[in-house]
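A.B. asks: For reference, the sequence and a predicted model appear below.
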Amino acid sequence: GGMNNEIREKKVAGDLSPELAALLKTKTKTFPHPLSAGEWHTLLLVVEGDTMRASLDGKLVGEFSSEGIAHPTKRMITLAVNQSAVVDDLKIWKLK
């Protein structure tokens, strides 16, 4: 996947083959969801095995499965916003 050092070096150098670029597209997923500035929301991410589900304010907004999600040393989940965002009351717990 994208964290493989050899692949990362090619990505940084802009030297990805079309096949490798297509493979990497299967390793990430975005769930665009319109939100208004100045409003608080509840985001819940659940990781079970090789599947991750995202719910916003109690409604499922996306689900993604990839063998990299269940990797035993998985330590990173990235949230991206187009503007600034404030995170409050962050809780992380083991599901099982």
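C.D. replies: Everything's here; your move.

A.B. asks: okay, CA-based contacts and neighbour counts for the rest of this
C.D. replies: Fine.

A.B. asks: Pull the distance from the helix or strand encompassing residue 54 to the chain's centre.
C.D. replies: With secondary structure defined by DSSP states H and E, residue 54 is part of strand 51-56. Offset of strand 51-56 from its chain centre (C-alpha atoms, centre = their mean, to the nearest Å): 9 Å.

A.B. asks: Following the chain past that strand, name the next helix or strand.
C.D. replies: Immediately after strand 51-56, counting by DSSP H and E, sits strand 59-65.

A.B. asks: mind listing what's buried in that next one?
C.D. replies: 62, 63, 64, 65 (16 or more other C-alpha atoms under 10 Å).

A.B. asks: What is the nearest of these to residue 23?
C.D. replies: Using C-alpha to C-alpha, residue 65 comes nearest to residue 23 of those, at 14.1 Å.

A.B. asks: Just give the nearest non-adjacent residue to the closest one, would you?
C.D. replies: Of all residues not flanking residue 65 in the chain, residue 51 sits nearest, at 4.2 Å (C-alpha to C-alpha, 6 or more residues apart in numbering).

A.B. asks: try this one next to it:
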Amino acid sequence: MKLLPFLCFLAPFAAAAADIPAAPVAEKGDSLFTDDFERSILGEWKSIIPTFTVGNGVLKGEQTRDDHGAVGRVYRPMKDVVIEFKFQLIGSTGFNAVFDDQKHKGSHAGHICRIAFSPKHLRLGDDKEGVMRNDIYEMRKDPAQKAQADKLLEGRNSAFPFTFEQKKWYQATIELAGDQLRVSVDGKPTAYLKSPGIAHETKSSFHFTVNGPGVLFDDVRIWQAK
């Protein structure tokens, strides 16, 4: 199976731990969604691109199509939120956690922002004003315009070192407030990005994109930010 380089959309920009705010940028408010996967069907999750399944108390994502990673999505209108979930790599080297607005036509597939969990890094990206913005997306296909496109990406993404081991459970917390995105792993602030596209008024869905043999997810919770 061909494994697409799903992290290549984020141009490398190394940031330092000092760039991460020590205090949360958002606090939990009213609950919007919770799922512990104690069943055998997907429920509200939509396997947009195969394959996502539920069993043994977890959600499993596994790439079964050559041209794209598996996409499992839950629909909720949201703007500023706190999201928590547990995950375990079981063969895949990483995955994306993505916010979209299907009605937004200014970026590829309505992508707004994402967090890419890779073997050695956490990478945060502003898709709306970054690599997925339609004009930049097309420019980067043309080698003659790629350098110009890359200049437009300055400040639209960040990368922070972190090593994820296979078959080990981790707890991720995503705080999205205004134009800020802050991620903690196992309670430790780990990555941060401030970029204008993150502040997009409405995110209509949240999804995981999994490339390769598999990732397990559990205890997914979404709160409206106070």
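C.D. replies: Received the coordinates, thanks. Small disclaimer: the values here were computed from a predicted structure and weren't measured.

A.B. asks: on that earlier part again, how big is the offset of the strand holding residue 54 of structure 1 relative to structure 2?
C.D. replies: With mean C-alpha distance after the TM-score superposition for structure 1, strand 51-56 of structure 1 departs from structure 2 by a mean of 0.5 Å once superposed.

A.B. asks: show me what contacts residue 7 of structure 1?
C.D. replies: 1, 16 (C-alpha atoms under 8 Å, 6 or more residues apart in numbering).

A.B. asks: Provide the aligned range in structure 2 for the one helix or strand it maps to.
C.D. replies: In the assignment (DSSP H and E), residue 7 of structure 1 maps to helix 5-13. Mapped onto structure 2 with TM-score structural alignment as the criterion, helix 5-13 of structure 1 occupies residues 134-142.

A.B. asks: thinking again about what came up before, what's the counterpart of the residue nearest to residue 65 of structure 1 in structure 2?
C.D. replies: In structure 2, residue 51 of structure 1 lands on residue 180 (TM-score structural alignment).

A.B. asks: wait, isn't its match in contact with residue 198?
C.D. replies: Yes. With contacts counted by C-alpha atoms under 8 Å, residue 180 of structure 2 reaches residue 198, the gap being 6.6 Å.

A.B. asks: Looking at those two, which is more packed in?
C.D. replies: residue 198 (27 against 19; other C-alpha atoms under 10 Å).

A.B. asks: Which secondary structure state is assigned to residue 21 of structure 1?
C.D. replies: With DSSP: H, G, I helix; E, B strand; the rest coil as the basis, residue 21 of structure 1 sits in helix.

A.B. asks: and it, how many residues sit next to it?
C.D. replies: Neighbours of residue 21 of structure 1 using other C-alpha under 10 Å come to 13.

A.B. asks: repeat for residue 75 of structure 1
C.D. replies: Quick note: residue 75 of structure 1 (other C-alpha under 10 Å) scores 7 neighbours.

A.B. asks: quick revisit: show me what contacts the residue nearest to residue 65 of structure 1?
C.D. replies: Counting by C-alpha under 8 Å, 6+ apart, residue 51 of structure 1 has contacts 63, 64, 65, 66, 69, 70.

A.B. asks: okay if I get these as TSV plus distance to residue 55 of structure 1?
C.D. replies: What follows is the contacts of residue 51 of structure 1, written out as TSV (distance: C-alpha to C-alpha, whole Å):
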residue	distance to residue 55 of structure 1
63	9
64	12
65	15
66	18
69	17
70	19
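
A.B. asks: Which of those residues are still contacts in structure 2?
C.D. replies: Shared with structure 2 under both residues aligned by TM-score structural alignment, their matches' C-alpha atoms under 8 Å, the contacts from those are 63, 64, 65, 66, 69, 70.

A.B. asks: Check those residues against residue 3 of structure 1 and report the nearest one.
C.D. replies: Nearest member of those to residue 3 of structure 1, counting by C-alpha to C-alpha, is residue 69, at 12.0 Å.

A.B. asks: To which residue of structure 2 is that closest one aligned?
C.D. replies: Checking TM-score structural alignment: residue 69 of structure 1 goes with residue 198.

A.B. asks: What segments of structure 2 are helices?
C.D. replies: Counting by DSSP state H, one finds helices in structure 2 at the ranges 134-139, 146-152.
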